[in-house]
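Novice: Starting from these lines, generate the structure:
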Amino acid sequence: MGALFPNYGRWEIEIVEGQGTKVKDSNGKEYLDFVTGIAVCNLGHRPPKVQKAIEEQLNKVWHVSNLFQASHQEKVAALLTENSCGDYVFFCNSGAEANEAAIKMARKHTRRNKIITFVQSFHGRTFATMCATGQEKIHSGFGTLLEEFVYLPYNDEKAIEAEMGEDVAAIMLEVIQGEGGVNAANEAFLKKCEELCQKFGALFIIDEVQTGIGRTGKAFAYQHAGLSPDIITTAKGLGSGFPVGAMIGKAHLKDTFSPGTHGSTFGGTPLAMAAAKATLDEIFQPAFLQSVSEKGEYLKKQLKEQLADIPFVKDVKGKGLLLGIQCDQEVGPIIAEIHKQGLLVLVAGPKVIRLLPPLTVSYEEIDEAVQILKNTLTKYSSLPI
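Specialist: Below you'll find the predicted structure:
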């Protein structure tokens, strides 16, 4: 391990095996996985239909480049456009690349430079998406940032009205800020952003990298508010762990990405598309999405009830199976103890415990996870801060 850059703060756990919601570490210890690769393994680990699709494609062809016709991409693009307000799709390898494409699209299409994002947002770690991210800790140490990104307070309609004008290329936001603390936008704020984009000819970009692909109980989280963004970006849950990202755009943007304007060597490979199609075929079924909503409501209700008497727990927030337990103290040490008890969770900012179970999680597994959380947090509530 000594040859790796130390840019990750890794836990003292190495996962070597996984199936469904359960994983095992290198010592044979089993865990309930409520991290799922940070909202990636939406169908759990090694979902059989996705694994079969990848195995079948492995025996055909792995990579050919985007210079050739791509019926495998067309099938996945159709699933994405049929289940969103978009009309065309660009495939890449990650959420950061999808957001990078969206930023380039907005600037090229509008011939403007200014893009409005929000405090505590997270859009990626390429240089442009880092600059789009409204968190100082992400910017620190990298010198002069790209110009024309403006960070406004989240859910502040007056701030967005004051900043908006004909020099704005786009408003870019997350319906729920995952990395920033599981902060949900209110519907009035979202509709105001959409209205102002339409008024001033800017593009409305919604980053669904973490919230998309069924995570909140709909195909995409923006659909809860009845929005119709110009661009949707997605990645994490799209390939069940196989690297793939996508930018989905409306028809009026089609000619902005003409041949040669943007590309990706590995974007939309046959293997990635096999994984994505098998994933979407399952998640985008109405009954499946309804089950996500029901399990999300159940988990949230159980957390609120079971953690109600723990003094430092202040709120349970989020939607579907993207939930955060808001605490009034830093949760790092608590996370480590929760892991020891056999439940994998992560943070969303210093004081929020983030839960991202597979969308296939059972009610029994939810109950087990809630009990572990209750026991561990109850223990910590009795200790001096």
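Novice: alpha carbons only for contacts and neighbour counts from here, please
Specialist: Fine.
Novice: Contacts only, for the residue nearest to residue 350 when sequence neighbours are not counted.
Specialist: Distances taken as Cα to Cα, 6 or more residues apart in numbering place residue 330 nearest to residue 350, at 5.1 Å, with adjacent residues excluded. Contact partners of residue 330, counting by Cα atoms under 8 Å, 6 or more residues apart in numbering, are 350, 351, 352.
Novice: Tell me which residue is most central in this protein.
Specialist: By Cα atoms, centre = their mean, the chain has its centre lying nearest to residue 210, at 0.7 Å.
Novice: you'd agree that residue is up against residue 37?
Specialist: No. The pair residue 210 / residue 37 is not scored as a contact, 10.9 Å apart, by Cα atoms under 8 Å.
Novice: which neighbours do those two share?
Specialist: Contacts common to residue 210 and residue 37, judged by Cα under 8 Å, 6+ apart, are absent.
Novice: From what I see, residue 100 and residue 132 are in contact.
Specialist: No. Residue 100 is beyond contact range of residue 132, at 9.5 Å (criterion: Cα under 8 Å).
Novice: The residue nearest to residue 350 falls within a strand, correct?
Specialist: No. Assigned with DSSP: H, G, I helix; E, B strand; the rest coil, residue 330 falls outside any strand and is coil.
Novice: So what's the residue count around residue 8?
Specialist: Using other Cα atoms under 10 Å, residue 8 has 7 other residues around it.
Novice: I'd like to know how far the closest residue to residue 79 other than its chain neighbours sits from residue 242.
Specialist: Nearest residue to residue 79 in three dimensions, chain neighbours excluded: residue 280, at 7.1 Å (Cα to Cα, 6+ apart). Counting by Cα to Cα, to the nearest Å, the gap from residue 280 to residue 242 is 13 Å.
Novice: to compare against the first, here's another:
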Amino acid sequence: MNQTRTGTHAAGTLEKTPVGDLVDGKGHTSGADWLARYSTSLMGVFGTPQRVLVRGAGCLVWDADGKEYLDLLGGIAVNALGHAHPFVTSVISSQLATLGHVSNFFTSPTQIALAEKLLDLTDAPAGSKVFFTNSGTEANEAAFKLARRNTGGSDKKRTKIIALEGAFHGRTMGALALTAKEAYRAPFEPLPGGVVHIPFGDVEALKDAVDESVAAVFLEPIQGEAGVRPLPPGYLRAARELTARVGALLILDEVQTGIGRTGKWLASEDSGIMPDAVTLAKGLGGGFPIGALITFGDGTSSLLSAGQHGTTFGGNPVATAAALATLHAIESQRVLENVDVVGEHLRARLASIEGVTEVRGEGLLIGFDLDADVAPAVVTAGLEAGFIVNSPGPRTIRLAPPLVLTKDQASTFLAAFPAILQTAKDAQ
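Specialist: You can find the predicted model right below:
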């Protein structure tokens, strides 16, 4: 009895403990203090963080020194509904207080309901299935293994997989084999074999590469990490026709482009084709880690059988509740319409700014090029001015803000950008 009472009392005390009391027991409060502690306690794989962020609300975040920023990166296309969305946080809290984790020996209503919802949103045919992961790279790892199981209907094993130059599919070993950037790949070779990278957007190169030795073709409808490069019109349709002809899978990586990022549930919707599989993550959980592999039709869905893949945390009740809440909010708050309106406003205005040479993208996944190699300096100047943006290349800026970004908020960045760009150039 006493042990039970003590445990209950302890839980009640923790329940009322502010998060700040748990994380800052050493009296350090400034960003510089936190960064000094970061350098002695975390691996340096990300370099030095640009800021120490402590709070967010909607499209705004604040750092440890109290400075406010308009978040135009959204955690790299993750925070679809911005920060601390009240409905999503309430659903996560409620689910965690009810049932948090059950392992893959069991399922939960939220897991089943989310799978059904994703199949509905993607117009998946009968026999389609979902496998949940914790991230985009894990979803692509699952898709890689799916490809390894495809024989194209013959008894001969296929090991060749086609990906594109400029592709980014993740950093775990299978996903890294699909990723094209040499700087990411070289330190970890040999990588899983069989992956061939062909020129981006070149249909003739695709025709030459896709034959009966190919297990799968992996494509991003828009290459985000390469600077927001959309595939040219007709490319996805050509890929679908070529892969279907030889029995290869067409797998679309929509980790960055899916869940409303381009104003549609999938960026590939307008292509008029159905792939064999799609991978999702980033915006799916509205900030909570979750990914998914969706397989379309019986043939593809049966390639991985019991025991051939798995995950401990993937699809747990809290993650799937977060995703359900995110999807519900996107639908009920007409977020996709906002993505179209604000995205068009940003792209049109950016194209008219002196020093901007090209604007690409769809919805609120936008890349734009500059007339000088100052993109990293623009990121720094932007932070000083109160804006968070990203530079995937020396002349390229990427925007992937929360899908709830308002037109007025976008206009504040547009008004400030000429001065930010000039500051970056002056600093060179």
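Novice: Overlay the chains and give the TM-score.
Specialist: After superposition, the two chains reach a TM-score (TM-score structural alignment, normalised by the length of structure 1) of 0.95; 380 aligned residues with a Cα RMSD of 1.5 Å.
Novice: So what does the residue nearest to the centre of structure 1 match up with in structure 2?
Specialist: With TM-score structural alignment as the criterion, the equivalent of residue 210 of structure 1 in structure 2 is residue 256.
Novice: in which helix or strand would I find that match?
Specialist: Using DSSP states H and E, residue 256 of structure 2 sits in no helix or strand.
Novice: residues in contact with it?
Specialist: Residue 256 of structure 2 makes contact with 77, 224, 280, 281, 282, 283, according to Cα under 8 Å, 6+ apart.
Novice: Among these, name the ones in helices.
Specialist: Members of the contacts of residue 256 of structure 2 lying in helices (criterion: DSSP state H): residue 77.
Novice: now structure 1: which of the contacts of residue 256 of structure 2 match?
Specialist: Mapped onto structure 1 and checked by both residues aligned by TM-score structural alignment, their matches' Cα atoms under 8 Å, the contacts of residue 256 of structure 2 keep the contacts 77, 224, 280, 281, 282, 283.
Novice: Scan those and report the most crowded one.
Specialist: Using other Cα under 10 Å as the neighbour test, these are led by residue 281, with 33 neighbours.
Novice: That one and residue 136 touch, don't they?
Specialist: Yes. Using Cα under 8 Å, residue 281 of structure 2 is in contact with residue 136, at 4.9 Å.
Novice: Now for those two: what residues contact both?
Specialist: 255, 290, 291, 292.
Novice: farthest pair in the residues you listed?
Specialist: Taking Cα to Cα as the measure, these span a maximum distance of 10.5 Å, between 255 and 290.
Novice: joint contacts of those two?
Specialist: Common neighbours of residue 255 of structure 2 and residue 290 (Cα under 8 Å, 6+ apart) are 136, 281, 282.
Novice: And those residues, which is closest to residue 70 of structure 2?
Specialist: Nearest to residue 70 of structure 2 among these, counting by Cα to Cα, is residue 282 at 19.4 Å.
Novice: how about the nearest residue to the closest one, chain neighbours excluded?
Specialist: What sits nearest to residue 282 of structure 2 in space, not counting adjacent residues and going by Cα to Cα, 6+ apart, is residue 78, at 4.3 Å.
Novice: got a list of what the equivalent of the one you found over in structure 1 touches?
Specialist: Aligned against structure 1 by TM-score structural alignment, residue 78 of structure 2 finds its counterpart in residue 40. Counting by Cα under 8 Å, 6+ apart, residue 40 of structure 1 touches 236, 237, 238, 239, 240, 241.
Novice: Restricted to strands, list these.
Specialist: Using DSSP state E, no member of the contacts of residue 40 of structure 1 falls in strands.
Novice: tell me which of these is nearest to residue 154 of structure 1?
Specialist: Closest to residue 154 of structure 1 out of those is residue 236 (23.2 Å), distances taken as Cα to Cα.
Novice: who's in contact with that closest one?
Specialist: Residue 236 of structure 1 makes contact with 38, 39, 40, 41, 94, 95, 209, 210, 243, 244, 245 under the criterion Cα under 8 Å, 6+ apart.
Novice: What is the burial count for the nearest residue to residue 366 of structure 2 once chain neighbours are set aside?
Specialist: Spatial nearest neighbour of residue 366 of structure 2, excluding adjacent residues (Cα to Cα, 6+ apart): residue 399 at 5.1 Å. By the criterion of other Cα under 10 Å, residue 399 of structure 2 has 26 neighbours.
Novice: now swap in residue 144 of structure 2 and tell me
Specialist: Look at residue 144 of structure 2: counted by other Cα under 10 Å, it has 21 neighbours.
Novice: Which residue in structure 1 aligns with it?
Specialist: Using TM-score structural alignment as the criterion, residue 144 of structure 2 maps onto residue 103 of structure 1.
Novice: now do residue 279 of structure 2
Specialist: When structure 1 is aligned by TM-score structural alignment, residue 279 of structure 2 is paired with residue 233.
Novice: Mind putting the contacts of residue 40 of structure 1 into a markdown table with distance to residue 226 of structure 1?
Specialist: Shown next, in a markdown table, are the contacts of residue 40 of structure 1 (distance: Cα to Cα, whole Å):
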| residue | distance to residue 226 of structure 1 |
| --- | --- |
| 236 | 23 |
| 237 | 22 |
| 238 | 22 |
| 239 | 26 |
| 240 | 27 |
| 241 | 29 |
